[in-house]
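Visitor: sequence plus predicted model, see below.
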Amino acid sequence: MGYQVLARKYRPQRFADVAGQDHVTVTLMNALTQNRIAHGYIFSGHRGIGKTTIARILACALNCRNAIGSAVRPTPEPCEVCESCVEIRAGNSVDVIEIDAATNRGIDEIRELRDAARYRPSRDRFKIYILDEAHQITDAAFNALLKTLEEPPDHIVFMMATTQPEDIPQTVRSRCQHFSFHAVKLVDILSELRGIAEHEGVDADEGALSLLAEAGDGSMRDALSIMDQAIASAPMIDGKARLDAGQIRELMGSVPNAVFERIMQAVDQNRSAEVMTVANELLDAGNSPAQLARQAVRYLRSCVIAKITGLTADGDSSTELLQISADEQRRAARTAALFSEEELTRFLQVMLRTFDELGYRQEQRFHFELGLLKLVHLRRLLPVEEVLSSLSGAGPRPGARAVSAPAATAALPAPAAAARPVVSEPVKPAFSPFEKDSQKRRYDGVAAGPAAVVAAPVVPPPVVSAPPVVSPPPVVTPAPAVEPVVVAVASPPVAVEEPLKVSEPVPVPAAVPVPGPLALEVPSDEEERVEAEPDVAIPSPVFEPVAAAVTSGEAAAMQRPVVEALSAAGQGSASDAMNDSVWTLADGELRVQTDVSKTMLPVIMNPEAEKIAKAALREVGHGALKLVLLARAGGKAAAEKKPRTAKSGSAEAKAAQHPMVVEAKRLFEAEIQTVIDLSE
C-alpha cells in the first residue's frame, strides 16, 4: 500500500478516539445502548473536526454484527473485527452508501436515491446514506426527499454532514436530529500532534507543535496536513525529522509575533520611523501585506483578551479565551500592559479595517503602512472621555479670566476689604449640555441664582450697566469724591473680573449705532392712497402676472358640458377631476389645471375621456380652442380651487337650490363642502 497522509492514517475508528466532540459521542453511544435510533441525522460544524468520521463510526456501530454487551463488543463502540465493520472502514460496504452531495445535488440523483431506498439492505441491519456537503443539494432535490425523510422505511438511516446548516431547508432540519460540532481546542490538537509525532519518530520541540496547533485554527485535519508538509521539508538528524519553530514559520509564510511586539512598543513610544522601518523589512522579505495584516489582527485580538482577563507577563495564569501557547500568552500580556483597553480596541478596529481594504486595493503595501501609521496617530489623540472630564473640572469658560477670592480681596482698598463680608463663591456644577440654555434664560431677564448686595447706608448706589447677551464686560461708573461701594453678585455662570481702581478714569466704550428700519420703495400713487386711507396696507412685491382664471359665465358654459358629458359616458373619475379643476384661457389655449398628480393624470384622463371632452367643447362652439391638461405641481395644486360646480339633478344641486341654503350663503358667505344623500 502506498503512503497515506497523516489525516487519513490517524483517522479515528472509535468514538473515544474523536477529540473535542464529547457532547456528540456520548449522546450517540447512549442512543445505541437504549436502541433509540433516529432515521435522520445532521452533523454541522467547522471543517476538519470529525463530522464525516463520526458518521462512519455510527454506521459501523449500527451495522456491527456483534451485539452490545457481548465479549467481543462490551460497549456501544463498533467491534472493528466483523465483516461489516471492516467493509465500512474500507469503504466497500454495499449497505452504507456515501454520496458527495456537491456533485450529486440535482433532483434526478435524489429521485434515484429515493427509489433505491425502498429495497431492504442486502446483508446488514440498516441501509445507511451518508450525504457529505449536504447544503449544496438543491431545494427541488430536498423537496423530493421530504416524504422519505418524514416517513422512511424501518431500515433507512440518513446522515448529512455540512458546514452550512442554515442552507438546509427548515422542513428538512425539523425531520432530523441536529448535532452541532465544536471547533477543537488548542490543547486537544496539541495533545494529538504530540502523540502522532512520537509515533512517527519525529523530533519536534514544543514551540513547533504549538505553531502547528495554532495554524490548524480549530481544525484537526488542517493541523495534520500542515504537520505532514512540515515533516516532508524538515532536515534529517540521526535518521529523524527535526521540526523547529523557525522552519514552520518559513513554511507557512508567517513572521514571529516578536515583530508585532516590537511594532507595538514603537507605537507606545510614538516612534513612527521605527514602525515604518520594521514594516519595510517585513515587506522587503517577501511577506504579503494581507498576511501581515491578518497576523497583526490576531495578535491585537490576543492583546485585547489578555488585557480584559488580566493576564500578567510574569504569572503562570492562562485563559481559555486565548487558544495560543503559554509563551505567546505572556508576549500578549507584555504588550497589553502598555495600553489601555480602549486603546487596544481602537487599534484592533483600525487593523481590521485595513485588512478588509487590502482585499480590493491596488497598492496593498501603501495601505498596510498607512494602517500602521494610524496606530501611532491614535496614540497621540486624547479620548473624548478625557476631554469631557477636563471640561467638567475646569473653572471659568474659555475667554474669561478667573480671579480667586483672596486675590480679589487683596486688590481692593483696605476699608472696603475690611467692611466687605466674606461671601463664598458657589461651586460650579459639573459640565452640563444645558449650560448654554441657562445662560440664554439669564440674559433674557430670568434670574440664574440668588444675588447678595452689600452697600454703605449713606452713599448712593453706583450705576451698574448689565452686559447685553455676552457683550463687553459690565462697566462700573463711580461717583466723584465718594467712597467706593462693594457689590458682590453670586451668580455661577459669571466669571469674576479683576477690580478696577476708582482713582483712575474708566473708559466707556462708544455706543454702537443701531441701523434703523429698512425703507421700502413704494410707488407714489400707493403713498397717496395710504395717506388718504390709513387702513390700506402697502402691497406686497409684484411678480410676473399670470393668466387669470376664467370665472365668468363663459367658463361655466365650457366646463359644465364637459363634466356632464364625461359623467354620462361613465367616466366618473374624469368627470370629478374636470369639475374640481381651474379653467384658464391664455394664448388661444384652454388650460385645465387639475388637482391630479402627474402619474395619475394619464390614467384618469385617458384618450377616450379626452375625446369626449373635446367633442363636448365642439358642441358648445369652442372646438377651435386647444385643450391642455395640467397636472398638480410639486404635490399641491398650482392654483386655488374654485367652488365645486354641482351636477345637474344631483343631490348637491338640489341642496344648493334649497331656500335655507341660499339664505345661509347670503348671510354668512358660506359654501357647500359635503353633501350626503341619505335617500339611497
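Guide: Now that the structure is in, tell me what you want to look at. Numbering: from 1, shown residues only.
Visitor: only C-alpha atoms from now on, for both contacts and neighbour counts.
Guide: OK.
Visitor: quick one: the strands in the chain?
Guide: 40-44, 96-100, 127-132, 156-162, 177-180, 203-204, 236-237, 240-243, 463-465, 475-477, 582-586, 589-593, 626-630 (DSSP state E).
Visitor: among the ones you listed, which is nearest residue 4?
Guide: Residue 4 lies closest, by Cα to Cα, to one member of the strands of the chain: strand 240-243, at 17.4 Å.
Visitor: and that closest one, how far from the chain's centre?
Guide: 50 Å (Cα atoms, centre = their mean, to the nearest Å).
Visitor: buried stuff in that strand?
Guide: The neighbour-count check on strand 240-243 (16 or more other Cα atoms under 10 Å) flags 241-243 as buried.
Visitor: what does it rub up against?
Guide: Residues from elsewhere that reach strand 240-243, judged by Cα atoms under 8 Å, 6 or more residues apart in numbering: 201-205, 208, 230-231, 234-236.
Visitor: out of the residues you listed, which are buried?
Guide: Here, 16+ other Cα under 10 Å leaves 202-204, 208, 230-231, 234 buried among the contacts of strand 240-243.
Visitor: re the thing from before, of the strands of the chain, which approaches residue 367 most closely?
Guide: Short answer: strand 240-243, nearest of those by Cα to Cα, at 34.9 Å.
Visitor: returning to that earlier point: okay, the buried residues of strand 240-243 in CSV with distance to residue 477 next?
Guide: CSV is the format used below for the buried residues of strand 240-243 (distance: Cα to Cα, whole Å):
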residue, distance to residue 477
241, 99
242, 96
243, 92
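Visitor: quick one: which of the strands of the chain is nearest residue 277?
Guide: strand 240-243 (30.6 Å).
Visitor: residue contacts, residue 163?
Guide: 44-47, 133, 135.
Visitor: these two touch, right, residue 110 and residue 146?
Guide: No: with contacts counted by Cα atoms under 8 Å, residue 110 stays clear of residue 146, the gap being 10.6 Å.
Visitor: alongside the first one, take a look at this:
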Amino acid sequence: MSDDKPKTEPKKTEAYQVLARKYRPHNFDDMIGHDSMVQTLQNAFESGRIAQAYILTGVRGIGKTTTARILARALNYETADGKIDKPTTIMPELGIHCQDIMDSRHIDVFEMDAASRTGIGDIREIIESVRYKPVNARYKVYIIDEVHMLTTAAFNGLLKTLEEPPEHVKFIFATTEIQKIPVTVLSRCQRFDLRRIDANQLKDLFAKIAGKEGVKVSDDALSIIAQASEGSARDGLSILDQAIAMSGGAKDGVTDENIRQMLGIADRMRIFDLFENLMQGKLPEALAEFKNQYDEGADPSRILAELAEISHWITRLKVIPNLQDNVWSKEAHDKGNEFAAKLSMRSLAKAWQMLLKGMEEVKNAPKPFAAAEMALIRLGYGAQLPNPDDVIKKLMGQPAPTVDSAPAAQAAPAAPNGGNSNAQSTKSIAPQTSGAPTNMLSFPQNSNAAVQMQVAPEIEIVEKKPANNVVALHPQPDVKEDGFDNSFDQYAENLSMDHGDATDDDAAFYDVSDEDAAEFGHAEADVSQLAASDGDHYIYSPTNFEDLVALVGKQRELLLRRILRHEVLLISYKIGEIHLKPLPQADKNLPKQLMTLLEQWTGEDWLVTFDVKAQSAASSTLQEQELARFAAEVQKFSQEELIKYTLAQFDGASIEKIIKFDDLD
C-alpha cells in the first residue's frame, strides 16, 4: 500500500545577516559623523571638480569601505527614467548601477584587497585594464582596500597611472595606516580623514536599529555599548548583535547588566564608589569593593580603565562645568559634579597618571589582580599626601591652600588636657574660606579626612655656594623658571637606578656628568617642538636620530637614552624605521623596548633592528660625535687671545663647557 500523502520539502532557513551588514549605509544621507566629507564631495560634484583619486583613512569600523562603494555609486549614478544622469551625492532612489555596486558585483567597479594581493603583478593587471573604457557605467572605478599593504614596487608601478589616468578611470583607496602610504601616492590623491563617531551619535544609531529589530534595549545599555565601541559603528553593532543573542528574547530585553557581564565591566556607580573610597584614602573599603567586582566577573584592567575614564570625565566637568553628555546618566552627572567641586586639578591629573601607569603594569603582570590592587593602593595613599608646594609653604611659615571641605571646619582634634608643645608638632591643614579645591575629598561625616602633616621641629636652609676653585667665564642660569634645577633631578634619578649588584664600573655607567645633565636640559627644550600632541594625545614622530634621543630623555627613559648615546651606531633612520649596529655591551632587548615605547608615544608602527655585521654604520656613537664637536670648539676658542690670557692666569685651568649667548635665555 503506497502512501498518498504529499512529501513536504524541508524548510529552507535564510542565512542570518549581522547588523553591521544589514544596516550598512547605502547613500550619503545614511552616514553619520562625516558631515565635512559629505559637504566637500557634494560641492565638488556640483561644480564638476571631481578628483581622479581619493584616499580614505581612519580607524577600523568607521565606514571606509562603505564610503568607497557609496562614492563609486555616486560617480556612476543614473536613474532608470534618465532624469538624473550625472555624478551626484543626492541619490533619492536606486539607480541602474547602484545595487550591483553595493553588492560588489558590478562589471566596471573593481574591488581589490591589498592585504591578499600585494605585489607588482596585481598592479600590472590594473594598469593594463585601465585603457579599456567601461562596459556600461560612466566610470571605471578601482577600489583598493588596505592599500598600505602594497609593496614598494607595487606603489611605484601605480604612480604614473595614478597621476595621469584616462578620463574614464577613478581610484578610491582605503587604509587604516596612512603613515605607511608613500608621499608620492598621497600627493596624487584627495584625502579624507574619517574620524571616530561621537558616542552620542552612536547611541542614537543603536537605539534606532534596536527599534527596527523590535528589541528592547535599556538606555544605560546603549550608553555602555556606545562607549565600548570607541567611535566604531561596526564594533558597536557587533556588541549589540551579541547582546541581543545573549538576552534570548527576555521580557526586559537587553539590560546594562547583560552588557557588563558580557564585556567584563563593573557597574558604573560602583566604580564611582570605588573612586570615592580611593580619593578619601579609605583603602580597606576600596580594596573590598575591588575584590567584589572582580569576583563578579569584572576584569582588573577594565576596572582601572573605568576609573581612568571617570577621572578624565571629572576633569572635563571641572574645566567645563555645564558640560552636557547624554552618554552618562543623571546620577553619574550628579556624582561627577560633586567630585569636580571637591577635587583639585592637581589631584585629578595625579590620579590619571597613576591609573595609566597601573593599566600598563596590569597588562604586563603575570597576576593582573595583584598588579591592579597594588596600583589602587598607590592611588589611595597618594590621594592623602599634601601637594609639594603646600608642604614648602607650610615649612616656610606661609598659609597653604587646603581641603575644600563642607561648611563645618575640620580642624584636627584638640590634644587632651590642653596639650601644647608635643601636640603642636602634628598640624592639620584647615579648610580655606576661599573655597579653592585641593588634593583630596573631604566630607562632613568624616572629620578624619583632613590632611595630617608631620612638621620637622627645626629646618636649616643652607645656601649653596660655588666652589672657590671654579671660574665661570660667563654667568650660567642654574635655576629654571619654576625655581628648581631640573639637572639635579636628572642626576638624582640616575643615581637611584637599581641594576643588580653595584660595582665601580656600574657606578660609572649610571653616573651622569654635568655635561650630560646640561645636555639633557637642552634636550627638554629642543624636544618641546616634538611634544605638541594631537587629538589622541600622541607625540609627533622625531625626524632624526638626535631628536629621537632627545625625546627618550624627555620621556624620562634615562637608561635607554644612555644606551642610545653610548652603545649603538646608527646605520639608517627614517620615521617608522630605525637600523642600529650594537656595540658588544649593548642590551639586546633594546629594539623591542624602543619599538614598544615609540608606538605608545607616537601612535605609529615602528621597526627597530640590530645588525651586528653592518658595514655602513656610523663610525662613532652619538656621545663620541658630541665629544668630537666639543673638542673642535675647544680647539677653536683656545686660540682666542682673551681665552688664552684667562687660562694663563689660573694654573691648571681648562675649558670645561661652552655656552652660546643664545642659550642663556
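Guide: Looks like it arrived, so ask away. It should be emphasised that the depicted structure is a prediction, and the values quoted were computed from it without experimental measurement.
Visitor: thinking again about what came up before, now, which of the buried ones among the contacts of strand 240-243 of the first structure sits nearest residue 20 of the first structure?
Guide: residue 208 (21.5 Å).
Visitor: what do we get in the first structure for residue 78 of the second structure?
Guide: For residue 78 of the second structure, the aligned position in the first structure is residue 65, judged by TM-score structural alignment.
Visitor: excluding chain neighbours, what is closest to that match?
Guide: Once flanking residues are discounted, residue 65 of the first structure sits nearest to residue 82: 6.5 Å by Cα to Cα, 6 or more residues apart in numbering.
Visitor: how much space separates the aligned partner of that neighbour in the second structure from residue 75 of the second structure?
Guide: By TM-score structural alignment, residue 82 of the first structure lines up with residue 95 in the second structure. According to Cα to Cα, to the nearest Å, residue 95 of the second structure stands 11 Å off from residue 75 of the second structure.
Visitor: what lines up with residue 69 of the second structure in the first structure?
Guide: Aligned against the first structure - with TM-score structural alignment as the criterion - residue 69 of the second structure pairs with residue 56.
Visitor: got a PyMOL select line for the buried ones in the contacts of residue 163 of the first structure?
Guide: The PyMOL selection below is limited to those of the contacts of residue 163 of the first structure classed as buried (16+ other Cα under 10 Å):
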select buried, resi 44+45+46+47+133+135
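Visitor: tabulate the contacts of residue 163 of the first structure in CSV, adding columns for distance to residue 325 of the first structure.
Guide: What follows is these, written out as CSV (distance: Cα to Cα, whole Å):
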residue, distance to residue 325 of the first structure
44, 28
45, 24
46, 22
47, 22
133, 33
135, 35
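Visitor: could I get the contacts of strand 240-243 of the first structure as TSV with distance to residue 567 of the first structure?
Guide: Shown next, in TSV, are those (distance: Cα to Cα, whole Å):
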residue	distance to residue 567 of the first structure
201	101
202	99
203	100
204	97
205	97
208	92
230	91
231	94
234	96
235	100
236	102
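Visitor: which of these sits closest to residue 618 of the first structure?
Guide: Nearest to residue 618 of the first structure among the contacts of strand 240-243 of the first structure, with distances taken as Cα to Cα, is residue 230, at 97.4 Å.
Visitor: which residue lines up with the closest one in the second structure?
Guide: Aligned partner of residue 230 of the first structure by TM-score structural alignment: residue 243.
Visitor: so its match is in contact with residue 259, correct?
Guide: Yes: here residue 243 of the second structure reaches residue 259: they are 6.5 Å apart, a contact under Cα under 8 Å.
Visitor: which non-adjacent residue is nearest residue 227 of the first structure?
Guide: Counting by Cα to Cα, 6+ apart, the residue nearest residue 227 of the first structure is residue 212, at 6.5 Å.
Visitor: counting neighbours, what do you get for that neighbour?
Guide: For residue 212 of the first structure, the neighbour count with other Cα atoms under 10 Å is 26.
Visitor: residues contacting it?
Guide: With Cα under 8 Å, 6+ apart, residue 212 of the first structure has these contacts: 223, 226-227, 248.
Visitor: and for residue 108 of the second structure?
Guide: Here residue 108 of the second structure is in contact with 134-137, 139-141 (Cα under 8 Å, 6+ apart).
Visitor: quick one: it from residue 351 of the second structure, how far?
Guide: Distance from residue 108 of the second structure to residue 351 of the second structure, by Cα to Cα: 56 Å.
Visitor: now swap in residue 308 of the second structure and tell me
Guide: The value you get for residue 308 of the second structure to residue 351 of the second structure, if Cα to Cα is used, is 8 Å.
Visitor: please identify which of these two sits among more neighbours.
Guide: Taking other Cα under 10 Å, residue 308 of the second structure and residue 351 do not tie; residue 351 has more neighbours (25 against 21).
Visitor: need the contact list for the residue mapped onto that one from the first structure.
Guide: By TM-score structural alignment, residue 351 of the second structure lines up with residue 347 in the first structure. Taking Cα under 8 Å, 6+ apart, we find residue 347 of the first structure in contact with 300, 375, 378.
Visitor: in a markdown table, list those along with neighbour count and distance to residue 385 of the first structure.
Guide: A markdown table is the format used below for the contacts of residue 347 of the first structure (neighbours: other Cα atoms under 10 Å; distance: Cα to Cα, whole Å):
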| residue | neighbour count | distance to residue 385 of the first structure |
| --- | --- | --- |
| 300 | 24 | 23 |
| 375 | 24 | 19 |
| 378 | 16 | 15 |
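Visitor: over in the second structure, see which of these survive.
Guide: Contacts conserved in the second structure for the contacts of residue 347 of the first structure, using both residues aligned by TM-score structural alignment, their matches' Cα atoms under 8 Å: 300, 375.
Visitor: out of the contacts of residue 347 of the first structure, which one sits closest to residue 168 of the first structure?
Guide: residue 300 (35.7 Å).
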